[in-house]
Every structure is written in structure tokens, then in C-alpha cells.
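Peer 1: Let's see this in three dimensions:
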Amino acid sequence: MDTGILAAVVIAIPLFAVTNIDDIFIIVGFFVEPRFGTAEDVVGQFLGIASSRAKSDER
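Peer 2: Model (predicted):
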């Protein structure tokens, strides 16, 4: 295996984990905020994922 690919994987795994942990804290913050309902939180999460996905597909 190429050492460049291995280095990228070694860096990517913890970054992926940290990003997901951070996302969990943000979502919990929205769920405990009484101004926002559950439907708004879920729709917002889907819109965020969709916009990230759309941006990553740009060339």
C-alpha cells in the first residue's frame, strides 16, 4: 500500500470521528432549545447534509 494513501487514511479516521462528535453536540443543542421543534431539527439536519453533499459534488 502506498504510504501517502496510508497517511491520508490515518488522518481521515480521527477527523471523521471528531466531526461526528461535534455534530452530535450541535444537534443536541438544537433539540434542547424550546424555540425549535423536532421536525425543524430533522429538516435542518437533512438540508445541511444535502447542501454539504451538493457542494462536494461541484467540480
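Peer 1: make it CA atoms for all contacts and neighbour counts henceforth
Peer 2: OK.
Peer 1: Please give the element, helix or strand, for residue 41.
Peer 2: helix 38-56 (DSSP states H and E).
Peer 1: Pull out the buried positions in that helix.
Peer 2: Neighbour counts over helix 38-56 (16 or more other CA atoms under 10 Å) mark residue 41 as buried.
Peer 1: what's it packed up against?
Peer 2: helix 3-32 (3 or more CA pairs under 8 Å, 6 or more residues apart in numbering; DSSP states H and E).
Peer 1: quick one more, to check against the first:
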Amino acid sequence: MILVVHEMKRLARNAAELMMLAATLQAAGIQLELLSGPMVGVYDPGVSVWRNENVR
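Peer 2: Below is the predicted model of the structure:
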């Protein structure tokens, strides 16, 4: 399952809070994907990075 959020500010107040939430969601089997902003992409806590599939 993937939780898609348009903007980071709709989910968390800062990047640290967002990373903690993403890790919690991942533990429940839910991936987090952001559609816009500085951290666009899918968070993968296994490697502690955001994966942006649109960058080439």
C-alpha cells in the first residue's frame, strides 16, 4: 500500500518529523510518496533515502 501526499507540509512540520512518520508507516507495510516539494518521491527507510523515480 502507498500513502500519496501532495505536499510535505500537509503531513509533517519538518523533514525530521516526516522521516520518523515514514519509518512508522513502513513498519506497518505502507510506503510514503510525496508528489511535490523538496523531497519528491518514495521514501525507503531501508536505505534512508528518498527515491525519486522521475529523475534521470
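Peer 1: TM-score for these two?
Peer 2: The TM-score (TM-score structural alignment, normalised by the length of structure 2) is 0.35; 30 aligned residues with a CA RMSD of 3.1 Å.
Peer 1: residues in contact with the helix holding residue 41 of structure 1?
Peer 2: Contact with helix 38-56 of structure 1 is made by 27, 30-31, as judged by CA atoms under 8 Å, 6 or more residues apart in numbering.
Peer 1: Generate a PyMOL selection restricted to the buried subset of these.
Peer 2: In PyMOL, this line selects whichever of the contacts of helix 38-56 of structure 1 come out buried by 16+ other CA under 10 Å:
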select buried, resi 30+31
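Peer 1: Mind putting the contacts of helix 38-56 of structure 1 into CSV with distance to residue 19 of structure 1?
Peer 2: Shown next, in CSV, are the contacts of helix 38-56 of structure 1 (distance: CA to CA, whole Å):
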residue, distance to residue 19 of structure 1
27, 12
30, 17
31, 18
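Peer 1: ok so, going back, what inclination does the helix holding residue 41 of structure 1 have with respect to helix 3-32?
Peer 2: If you take axes from the mean of the first three to the mean of the last three CA atoms, to 10 degrees, helix 38-56 of structure 1 sits at 160 degrees to helix 3-32.
Peer 1: Can you give the distance from helix 38-56 of structure 1 to the centre of its chain?
Peer 2: 10 Å (CA atoms, centre = their mean, to the nearest Å).
Peer 1: With stretch 14-22 of structure 1 instead?
Peer 2: That offset, for stretch 14-22 of structure 1, works out to 8 Å (CA atoms, centre = their mean).
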